[in-house]
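# the amino acid sequence is not available; the structure is as follows:
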């Protein structure tokens, strides 16, 4: 394959020779079913309708391509985490679009026999130029409206962090009141999501404090007060040590789903005191490779949910496959972290999962050309593309649009 000349951050072009053959893990799934020892969700992106405008409301999606991508994830044995921040909740995907996405994806999951959880938030509440014209009762009602949509669709809910609650809560007691009310109302166990301000600056001080130790205590108090109502917690703080400490304090039967896109191999592999399951945005582009890696833990972790799989076979193979992906993930999730979706959608286009590189809200322009070029190079080096020639051809098209 001929050389590509990619732009660097210093504005210079450098030569890169793309792969000529796909890696073994880039193709169709070879093992049916879900992994046995870890519950693994990929937070899935949405495919925009390229013939509609960024200002359309509800957000215009290409439904065929969006649902086809979810079938791709299920085919590899991964669950789908739907209508979450990877799907541009609060960054282009409005509540009306998210509600339709939840209904359609939940129906598709039933037809495919796929695992699914769906995000519940309060993004139908809008601040005005004069501040936040809502109170805790409005926030409860907004959560309840969305929780009803998810439950009526037959899916499990993920109670996402709320910008509205972060804006009006006066302290930990308000979080305890709102989440307690929702957990009492939920018809089944839910997943609680703690999203850090690196993903959304509006969530600074969530759980009532900027002191993470105090916030953790409030978070755990919510869980302890409602036994049987929390399936698990998704932790997205990009702090591996804090996640390990928190998961060791969880009540029995409550899973920790890592949302740490910087340290996921070590957190999923675990240690002799436990491990994290996964609910990760980076598992959207990494799906075939991630599924293959996590299945290796099945061979090495025969003690159910109590151990970390510390033998040499499965864990060693798991780390050998997944560790090389971390450089790509850290690049995609580099500051400003909230724009990681741009790289995720780029890689979906390069992999052939969609016919264009266009995003809801016009966010395909949120990253620079050198950033996108580096994402392609890192993905190609680890053999992420099922058709390396197609990926290289599309990169050439992108470079041409930018005048390179």
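Everything's here; your move. Model, not experiment: these values are computed from the prediction. Residues are numbered from 1 along each chain as shown.
# going forward, measure contacts and count neighbours with C-alpha atoms only.
OK.
# any idea which element the closest residue in space to residue 178 that isn't next to it in sequence lies in?
What sits nearest to residue 178 in space, not counting adjacent residues and going by C-alpha to C-alpha, 6 or more residues apart in numbering, is residue 140, at 6.2 Å. Using DSSP states H and E, residue 140 maps to helix 136-152.
# identify each buried residue in that helix, please.
136, 139, 140, 142, 143, 144, 146, 147, 148, 149, 150, 151 (16 or more other C-alpha atoms under 10 Å).
# could you do stretch 115-135 as well?
115, 116, 117, 118, 119, 120, 121, 122, 123, 124, 125.
# what do you get for stretch 224-241?
So for stretch 224-241, counting by 16+ other C-alpha under 10 Å, buried means 228, 229, 230, 231, 232, 233, 234, 235, 236, 237, 238, 240.
# equivalent analysis for stretch 91-109, please.
91-95, 97-99, 101-103, 105-106, 108-109.
# with stretch 177-184 instead?
Buried residues in stretch 177-184 (16+ other C-alpha under 10 Å): 178, 179, 180, 182, 183.
# among those residues, name the ones in helices.
Members of the buried residues of stretch 177-184 lying in helices (criterion: DSSP state H): 178, 179, 180, 182, 183.
# what about the closest residue to the third one other than its chain neighbours, how many neighbours?
Sequence neighbours aside, residue 222 is the residue nearest to residue 180 in space, at 6.7 Å (criterion: C-alpha to C-alpha, 6+ apart). As a burial measure, the neighbour count of residue 222 was computed by other C-alpha atoms under 10 Å and equals 21.
# for comparison:
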């Protein structure tokens, strides 16, 4: 026993740079559960990250050589194996932060092929990022760009998620400018889509999206658009980190349009809503579910059984981890997500597309380990200990 305790004990740097002794717990039993079907009472997608090829050269950035495709697709099979849907080519996959349209095209097509093979649910982000970001584009150009990506996603066997466009944010001067572009895209979209409202905490370039920095005013524009095209909109994803506002929005959505929370701070009460089988609740399309997929699936099984208290009992301990991962600058959350994937053995290294592994400090990542352990999100504590010790050694810390 003493050898086991020693092997799972680390000296971790805190925010002040002081080393603190920490001993990891045992493997949570929830990692041994198997699931034959997706959750029954909620529509749930985990936004998956991409795995970089650690041997790619700097000159390979932005090309297919930068991605470890086998490991990237294996992680999607991990999510599907838990019965979760996969949201791909979105911000968790570093879309707009190293993953441009050419790489996203390849990811979408490959994920679509794998999803069909296993019957997995798949939604993918549609943007306008094939356009030059250094110039302004007309509304017609933006519509064409959106529709090009929507068509590619549909041909790949996935449902498009109309993500917020930086190009549109740069050119729009009023709510009517946003409505004009989205009206035309939705009019021509061949089949159902999701709408995504991404707040400026995730991307400061999206400040004032929907034509106003006043979120009450912006919400009215968003709801107007949703009402106009309810027959084409399968669901919406709201990423504003504002629980009250999401509840108000979902109560005003047209019948049949499902609210999918993107709130990585308040997902527990939002998903529970007014009870396990009530109608006033959010579904989920979350980046944090990449990091806590096993606890999330175990909790959803409780919810399916009508046990909302059991759902909260499993997921509440993950909230401190989520809040730490998504701490400001929120856009850097992908670094902690990929670090945790490495600690959990889903990839063999801690390298990221465009070198994004440097966006969080050593103490921040040490805290990720502690909070993941307390959240029951480490499937192999011994492996996590071994890898954390190696990481700290490279950082000059004797753990």
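Here it is on my side, so go on. If you're wondering where the values come from, they're calculated on a predicted model, not measured in any experiment.
# what's the average distance for the helix holding residue 140 of structure 1 when superposed on structure 2?
Superposed on structure 2, helix 136-152 of structure 1 shows a mean distance to its aligned partners of 1.1 Å (mean C-alpha distance after the TM-score superposition for structure 1).
# quick one on the thing from earlier: narrow the buried residues of stretch 115-135 of structure 1 to those in strands?
In this view, those that belong to strands under DSSP state E are 116, 117, 118, 119, 120.
# find the nearest non-adjacent residue to the last one, please.
By that I understand residue 120 of structure 1. residue 159 (5.0 Å).
# pull up the aligned stretch in structure 1 for stretch 290-297 of structure 2.
The aligned range for stretch 290-297 of structure 2 in structure 1 is 284-291, by TM-score structural alignment.
# give me the most central residue, structure 1.
residue 281 (2.5 Å; C-alpha atoms, centre = their mean).
# residue 43 is in contact with that residue, correct?
Yes - between residue 281 of structure 1 and residue 43 a contact is recorded at 4.7 Å, counting by C-alpha atoms under 8 Å.
# shared neighbours of the two, anything?
residue 86 (C-alpha atoms under 8 Å, 6 or more residues apart in numbering).
# residue 250 of structure 2 pairs with which position in structure 1?
Residue 250 of structure 2 maps onto residue 247 in structure 1, by TM-score structural alignment.
# count the residues that sit near its match.
21.
# which residues touch the closest residue in space to it that isn't next to it in sequence?
Once flanking residues are discounted, residue 247 of structure 1 sits nearest to residue 256: 5.8 Å by C-alpha to C-alpha, 6+ apart. Contact partners of residue 256 of structure 1, counting by C-alpha under 8 Å, 6+ apart, are 232, 233, 234, 235, 247, 250, 275, 276, 277, 278.
# one more: residue 385 of structure 2?
7, 8, 9, 10, 24, 343.
# try 10 Å this time
The contact partners of residue 385 of structure 2, by C-alpha atoms under 10 Å, 6 or more residues apart in numbering, come to 7, 8, 9, 10, 23, 24, 343, 369, 391, 399.
# residue in structure 2 matching residue 93 of structure 1?
By TM-score structural alignment, residue 93 of structure 1 lines up with residue 99.
# one more: residue 62 of structure 1?
Under the alignment by TM-score structural alignment, residue 62 of structure 1 pairs with residue 68 in structure 2.
# how close does its match sit to residue 53 of structure 2?
For residue 68 of structure 2, the distance to residue 53 of structure 2 equals 5 Å [C-alpha to C-alpha, to the nearest Å].
# for residue 166 of structure 2, same thing?
28 Å.
# in space, what's closest to residue 73 of structure 1 - neighbours in sequence excluded?
Excluding the flanking residues, the one nearest residue 73 of structure 1 by C-alpha to C-alpha, 6+ apart is residue 287, at 6.4 Å.
# show me what contacts that neighbour?
25-26, 29, 41-42, 72-78, 293, 384.
# same deal with residue 192 of structure 1?
Shown in contact with residue 192 of structure 1 (C-alpha under 10 Å, 6+ apart): 119-120, 157-161, 179, 183, 219, 222-223, 230-235, 256-257.
# which ones among those map onto helices?
Taking DSSP H as the definition of helices, the contacts of residue 192 of structure 1 contribute 179, 183, 219, 222, 223.
# which two among the residues you listed are spaced furthest apart?
Taking C-alpha to C-alpha as the measure, these span a maximum distance of 13.1 Å, between 183 and 219.
# quick one, strands of structure 2?
Going by DSSP E, structure 2 shows strands at 9-13, 19-23, 44-47, 85-88, 122-126, 159-162, 193-198, 233-239, 258-261, 283-286.
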